[in-house]
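Peer 1: Kindly generate the corresponding structure for this input.
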Amino acid sequence: MCPSPTVAHPPHTTTNKPNNTPTNRTTGLLHFTNTDLTAGADAARGVGALRFSDEDGTSYSRGTAFNPRGVSHAYFGNGHDVPADAEVPLAAVRQAIAELLTTGGTRPTGFEWTEAEA
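Peer 2: Got it, this is the predicted structure:
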């Protein structure tokens, strides 16, 4: 059974047909129970990075290149570092988000994941 999503800000909730998945009109954010997918993007370079967390732990996308400057994305004004090899093409980031939404919060497939260091 797929986890039930909860809406980030219920006062603005709408229901999208045909799957009746609640979404937030203002932010578009969905929260799945025990699941979190964070995506960062560098549009100028055409790459992004993903962090997925669930009850089994946290993992990062693994790309084919290593960024020697490191990778950090801003999240609500705070920098969040991700592994230097976490960057993947933006098309893969978009696909991962779509897959998360259509599978009810399961970890997206289509590329490798690296377990976060403890």
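
Peer 1: C-alpha from now on. contacts and neighbour counts both.
Peer 2: Fine.

Peer 1: secondary structure class for the spatially most central residue of the chain?
Peer 2: Closest to where the C-alpha atoms of the chain average out (CA atoms, centre = their mean) is L37, at 3.0 Å. Here L37 is recorded as strand under DSSP: H, G, I helix; E, B strand; the rest coil.

Peer 1: Report the contact partners of it.
Peer 2: Residues counted as contacts of L37 (CA atoms under 8 Å, 6 or more residues apart in numbering) are 50-53, 97.

Peer 1: how about the helices of the protein, start to end?
Peer 2: With DSSP state H applied, the chain shows helices at 90-102, listed in chain order.

Peer 1: what about the strands in it?
Peer 2: Using DSSP state E, the strands found in the chain span residues 5-7, 13-16, 21-24, 30-32, 36-42, 47-54, 57-62, 71-75, 78-82, 88-89, 112-115.

Peer 1: To check against the first, give me the structure of this:
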Amino acid sequence: MEVLDVQFQSERGRVRALLVSADDVDSFIDVLLDGRHDRNCAVVYSLDRPTLPSGYRDHELAVGVDRVTQVGALTLSVDEGYVSKGSVDRGIREYMLLGHVREFMPGSEIPVGLVRQAVKEFLGNGGRVPTCIEWQKEEF
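Peer 2: Got it, this is the predicted structure:
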């Protein structure tokens, strides 16, 4: 069964939720978009991927969205670090992840619709790298 474990900060504190459908993904992205600007990023883990001997996950997908500009950015750590590749470079972008700044490298923002699509693909393909967007190596 395909399941994503998401963690983010909401108005009520730290939230942990399980996503099992495309509708769940849409609701999750909507919550990030509706939240305050200091609570606009989440980490996502596929429960379909194995854990390391240490018990930690072998990957991490960070999802940031900006409700004003309707763009977002993704990073995916699987063996190496990757970041979404956008067509506009607005410099280093900062999103807030669980009360901490999460920087995304320049040129990483994509339309929110593509963020949604990539997270849905991540859910549906068992946590493999989504192919619906372009990726670039993360420099930091």
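
Peer 1: ok so, going back, looking at the strands of the first structure, which is nearest to T102 of the first structure?
Peer 2: Relative to T102 of the first structure, the nearest member of the strands of the first structure by CA to CA is strand 21-24, separated by 9.6 Å.

Peer 1: Name the surrounding residues that touch that closest one.
Peer 2: Outside strand 21-24 of the first structure, the residues that touch it by CA under 8 Å, 6+ apart are 5-10, 12-16, 29-30.

Peer 1: distance between the ends of stretch 79-91 of the first structure?
Peer 2: Stretch 79-91 of the first structure stretches 23 Å from its first residue to its last (CA to CA, to the nearest Å).

Peer 1: Please list all residues in contact with the alignment partner in the first structure of V119 of the second structure.
Peer 2: By TM-score structural alignment, V119 of the second structure lines up with I97 in the first structure. By CA under 8 Å, 6+ apart, I97 of the first structure lies in contact with 37, 108.

Peer 1: any idea how far E117 of the first structure is from I97 of the first structure?
Peer 2: Distance, I97 of the first structure to E117 of the first structure, by CA to CA: 23 Å.

Peer 1: isn't A65 of the first structure right up against D85?
Peer 2: Yes. Assessed by CA atoms under 8 Å, A65 of the first structure is found in contact with D85 at 5.7 Å.

Peer 1: Mind checking which of these two has more residues around it?
Peer 2: Between A65 of the first structure and D85, D85 has the larger neighbour count (other CA atoms under 10 Å), namely 19 against 11.

Peer 1: The more buried one matches what in the second structure?
Peer 2: In the second structure, D85 of the first structure lines up with G107, judged by TM-score structural alignment.

Peer 1: Which residue is the nearest non-sequential neighbour of that match?
Peer 2: In space, G107 of the second structure comes closest to D89 once its chain neighbours are excluded; the distance is 4.1 Å by CA to CA, 6 or more residues apart in numbering.
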